[in-house]
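**Q** Give the three-dimensional model of this entry:
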Amino acid sequence: MNIDNEFKHNKAYLMRYRKIHTKIDRLKDKLNRLNERYDLKGVSYSSEPSSSVKKTLDDVLAQKEYLENKLDEMVSESIDIRNEITEKLLDLDNQLEATVLDFYFLEQYSLNDIADELSYSDRQIERLYVDGIMSVECR
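**A** Alright, predicted model coming up:
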């Protein structure tokens, strides 16, 4: 595997945690909107449609149950991914690279925020980021 492909492969491996958390956040927002719309606003669940599509209490409860179950699955998967990535980062020889990758991929900091947090230059953090990604063994 050439250097560019290895970098892309390793980065995709590490990005899995950020991607699943984006999905989790979206589903949480959807569940919150559903709760606000049907629990907090006291919508009337009459048999009369208020629009062209009738939404029954059973539909709302089924959708809520589905979202909650899906969230539970995704949270469990994200924990497994986080633990797997944490183990890979612990295996790195350079723990400063591991720290940068941890902040970026697991804590979801930007590279600029990491530079500020660690009191390094942006360029130094970028170098540690790239070198760290290349050092991760994720085959």
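**Q** contacts, neighbours, all on C-alpha from now
**A** Fine.
**Q** How about residue 134: what's its closest non-neighbour residue?
**A** Using CA to CA, 6 or more residues apart in numbering and skipping residues adjacent in sequence, the residue nearest residue 134 is residue 7, 5.7 Å away.
**Q** so the one you found is in which element?
**A** Secondary structure from DSSP states H and E places residue 7 in helix 3-35.
**Q** cool, and residue 58?
**A** Taking DSSP H and E as the definition, residue 58 sits inside helix 57-90.
**Q** Check which residues of that helix are buried.
**A** Using 16 or more other CA atoms under 10 Å as the burial criterion, the residues of helix 57-90 that qualify are 64, 67, 71, 74, 78, 81, 82, 85, 86, 88, 89.
**Q** Now show me the structure for the sequence below, then we'll compare the two:
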Amino acid sequence: MTQQEIDLFDRMKLYGGPGRNRGNIIGFYPSDEFLRILTIEYNAEFASVFTMGINTHYLWVGTIDSILLPSAVNGNHEILIKHTHPKGTAQPSCFDIDWLFKAQKEGSPQTKSLILPIGKDRVSFNINTPYL
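**A** Model (predicted):
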């Protein structure tokens, strides 16, 4: 992990963990390793999201099997760079596909995203990927 990631992880632990179903500005692009460590520590999905137009990185936190993400905020498209699957599922869920489809329908340029299943290699998906 980078020093930024270590510092953020330490702050989360100090304050009792992350809030659920919310995004936090982190100001850097998180590594796969960092998101997986957070997922294992807090047994929740974590997502790296980039907001176009304001060029900001967010860390979103969900629950064990879901994460609520906006597809656009104030006219700026959200780009779901990657997210974890705590249970190790290597396929996208119907919600993953629906989110990407909705984002594209609203004008997002995003055509694919990544899943970081715990214990497995990262997986790319798009709106045509078979889902669970």
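**Q** Got a TM-score for the pair?
**A** Here the TM-score for the pair of chains, by TM-score structural alignment, normalised by the length of structure 2, is 0.22; 49 aligned residues with a CA RMSD of 4.5 Å.
**Q** The buried residues of helix 57-90 of structure 1 into CSV, with extra columns for distance to residue 22 of structure 1?
**A** Formatted as CSV, the entries for the buried residues of helix 57-90 of structure 1 read as follows, by distance: CA to CA, whole Å:
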residue, distance to residue 22 of structure 1
64, 19
67, 15
71, 12
74, 11
78, 11
81, 14
82, 14
85, 17
86, 19
88, 22
89, 22
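**Q** tell me the SS of residue 12 of structure 2?
**A** For residue 12 of structure 2, the secondary-structure state derived from DSSP: H, G, I helix; E, B strand; the rest coil is helix.
**Q** What about it, how many residues nearby?
**A** Applying the criterion other CA atoms under 10 Å, we find 14 residues in the vicinity of residue 12 of structure 2.
**Q** That one and residue 97 of structure 2, how far apart?
**A** According to CA to CA, to the nearest Å, residue 12 of structure 2 and residue 97 of structure 2 sit 30 Å apart.
**Q** quick one on the thing from earlier: what is the orientation angle of the helix holding residue 58 of structure 1 with helix 3-35?
**A** Compare the direction of helix 57-90 of structure 1 with that of helix 3-35 by axes from the mean of the first three to the mean of the last three CA atoms, to 10 degrees and you get 150 degrees.
**Q** tell me what helix 57-90 of structure 1 is packed against?
**A** Packing partners of helix 57-90 of structure 1 (3 or more CA pairs under 8 Å, 6 or more residues apart in numbering; DSSP states H and E): helix 3-35, helix 95-101.
**Q** could I get those helices as TSV with mean neighbour count and distance to residue 125 of structure 1?
**A** Formatted as TSV, those follow (neighbours: other CA atoms under 10 Å; distance: least, CA to CA, whole Å):
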stretch	mean neighbour count	distance to residue 125 of structure 1
helix 3-35	16	16
helix 95-101	22	7
